[in-house]
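Undergrad: okay, structure incoming, though there's no sequence with it:
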């Protein structure tokens, strides 16, 4: 049996409609490579688990992360914990990390693999490569995040599996949900791995998928930021830069974003139109006051 070149790993919870499209996007993009798709599901109740069990090309890990069992509250595990379940199962040389509300713009993975090979041929020790992404329908440009020290970190992109293992994978203890990805990439740099961008690889991210889940995650954002800033405060001693982005303009000829669920796209467009009308009304009211 041929070992996979790429292991795609994503976590998911109650995003049935988006998850199906994300998995199909991965299938299309990885079809030319030996690959595996690994989904870590947090105990979805919206039909996602039933759908996953029917996908014979998807390795599904179920990690119930909410609710009770036999009268006992289940422990809430961190983002790092459930991502590490997938990372440790991965057998590919490269690990592709995306979210369950994302679509890959065609051609991005082959371009990133070619860049990996070219940079390694130059003698560079590449640990990870960030794909450019955007919150679809909210901004035109695509970004790659910069963290302390003006270093690149990976929201969505390709990791070297050996680099993940070398740093002990994600921190499971100090970050509930946010900033564990930045911490992972900074620890790679400490171990001599380079984290760079993939200039021809793009991801569409739908920002309003399962808003109640996002609200739950945002409630823990401040504590995660405090932990992150404490851990990496030394990088701010000579440069107070705390974050930013590399920004790229790109016109997707494939119109990948139109593959998001039509109902959710229409709902988002209507909400944005209503928001613009409220703002215009408020400006008019202030003008006449």
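TA: Perfect, thanks for sending it. All of these numbers come straight from a predicted model, not from anything done at the bench.
Undergrad: C-alpha only now, for contacts and for neighbours.
TA: Noted.
Undergrad: show me the contacts for residue 39.
TA: 9, 10, 11, 12, 58, 59, 60, 61, 86 (CA atoms under 8 Å, 6 or more residues apart in numbering).
Undergrad: go again using 10 Å as the cut-off
TA: 8-12, 19, 23, 52, 58-62, 82-83, 85-86, 100 (CA atoms under 10 Å, 6 or more residues apart in numbering).
Undergrad: count of residues packed around residue 168?
TA: 14 (other CA atoms under 10 Å).
Undergrad: for residue 28, same thing?
TA: 12.
Undergrad: what sits against it?
TA: 104, 106, 107.
Undergrad: rerun at 8 Å
TA: residue 106.
Undergrad: can you tell me how far it sits from residue 128?
TA: Taking CA to CA, to the nearest Å as the measure, residue 28 and residue 128 are separated by 22 Å.
Undergrad: next, count neighbours for residue 264.
TA: 15.
Undergrad: ok, now which ones touch the residue nearest to residue 146 when sequence neighbours are not counted?
TA: Take residue 146 and drop its neighbours on the chain: the residue closest to it by CA to CA, 6 or more residues apart in numbering is residue 152, 4.6 Å away. Residues near residue 152 by CA under 8 Å, 6+ apart: 130, 144, 145, 146, 185, 195, 196, 197.
Undergrad: below is an additional structure, to be compared with the one above:
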């Protein structure tokens, strides 16, 4: 049963902004994230809500000792991304809600610029900033709706050979430079700003998605409800990446395939689901074959190649066992 440590309830009730962070075994990154929020939030009435998914690295002690103003919820189990965020969403008060990954550091004026834009554009229900890596390179933070065509291009690796083509690399928006304000179909979930009116209409994340897939689903529901989703490069955050998923990369890779199928089953018919399952199975099977040849021919025998082989074989096995029609929750 979740256990909550609350800050001043009167401060919460008058909060303009609610910041939600779900964490699992990434204490150091979480501390960096929380520290980066202090200057950003000093001029706003706000609440910060951290949900800890049963970390074993001392996260709870660190939060209680160093961040007493944070609303801290201990879930008691690893609930995944969607359920963890939904725990926090249920107790928010802010007019605007930020869902931020713990491996993100917020850069100066990020909140101010995004909030100003949202105030001036009432039709926007969700926004995301420009994401840069620790090396300063711009990271992809938005996608287009998955289709059988763009998933076929992914399966055949055509998007890697025609990286700037909308026709072949359209799913991951290889043709988009991520440097202009633009309405997009999907924002990846490392940093979301959501308007409360939109949240009340759309509802919380679908917690049947344990990890991955919830971004595709939530964005689709926002668009279906008539809200615009905007990529906003005039605000910026640094994403160090993999705060939790790096610790269980093989498991997370399989979960990604599972979530893709789960999303497809939610919105598509039986024939389309079968085709999509076949694309996923084929993509992992032929990649496993290529990596195995490289590995056993000693052309690329290293830890990374071995991990790639394990990932693809695990996905082939998972997809074969569960088939396209199994929910496999």
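TA: All right, it came through fine. As the structure is a prediction and not an experimental result, all values here were calculated from the model.
Undergrad: still on that earlier bit, quick one: the residue nearest to residue 146 of structure 1 and residue 92 of structure 1, what's the gap?
TA: According to CA to CA, residue 152 of structure 1 and residue 92 of structure 1 sit 23 Å apart.
Undergrad: picking up where we left off before, considering the contacts of residue 152 of structure 1, which possesses the most neighbours?
TA: residue 185 (28 neighbours).
Undergrad: hmm, back to that, show me what the residue nearest to residue 146 of structure 1 lines up with in structure 2.
TA: In structure 2, the residue matched to residue 152 of structure 1 (TM-score structural alignment) is residue 186.
Undergrad: same check on residue 10 of structure 1?
TA: Checking TM-score structural alignment: residue 10 of structure 1 goes with residue 21.
Undergrad: and residue 87 of structure 1, by the same measure?
TA: Aligned partner of residue 87 of structure 1 by TM-score structural alignment: residue 89.
Undergrad: any idea how far residue 10 of structure 2 is from that match?
TA: Taken as CA to CA, the span from residue 89 of structure 2 to residue 10 of structure 2 is 18 Å.
Undergrad: neighbour count for the two, which is higher?
TA: The neighbour count for residue 89 of structure 2 versus residue 10, taken as other CA under 10 Å, is higher for residue 89 (21 against 8).
Undergrad: hmm, residue 204 and the more buried one touching each other?
TA: Yes: the pair residue 89 of structure 2 / residue 204 is scored as a contact, 7.4 Å apart, by CA atoms under 8 Å.
Undergrad: so which residues of the stretch 101-250 of structure 2 form strands?
TA: 104-106, 124-132, 138-139, 142-143, 182-183, 186-187, 191-195, 228-239 (DSSP state E, counting those that start in this stretch).
Undergrad: export these to TSV and tack on distance to residue 44 of structure 2?
TA: Output for the strands of the stretch 101-250 of structure 2, formatted as TSV (distance: least, CA to CA, whole Å):
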stretch	distance to residue 44 of structure 2
strand 104-106	15
strand 124-132	19
strand 138-139	28
strand 142-143	28
strand 182-183	27
strand 186-187	25
strand 191-195	15
strand 228-239	17
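Undergrad: nearest to residue 154 of structure 2, out of the ones you listed?
TA: Of all the strands of the stretch 101-250 of structure 2, strand 142-143 sits nearest to residue 154 of structure 2, with 13.1 Å by CA to CA.
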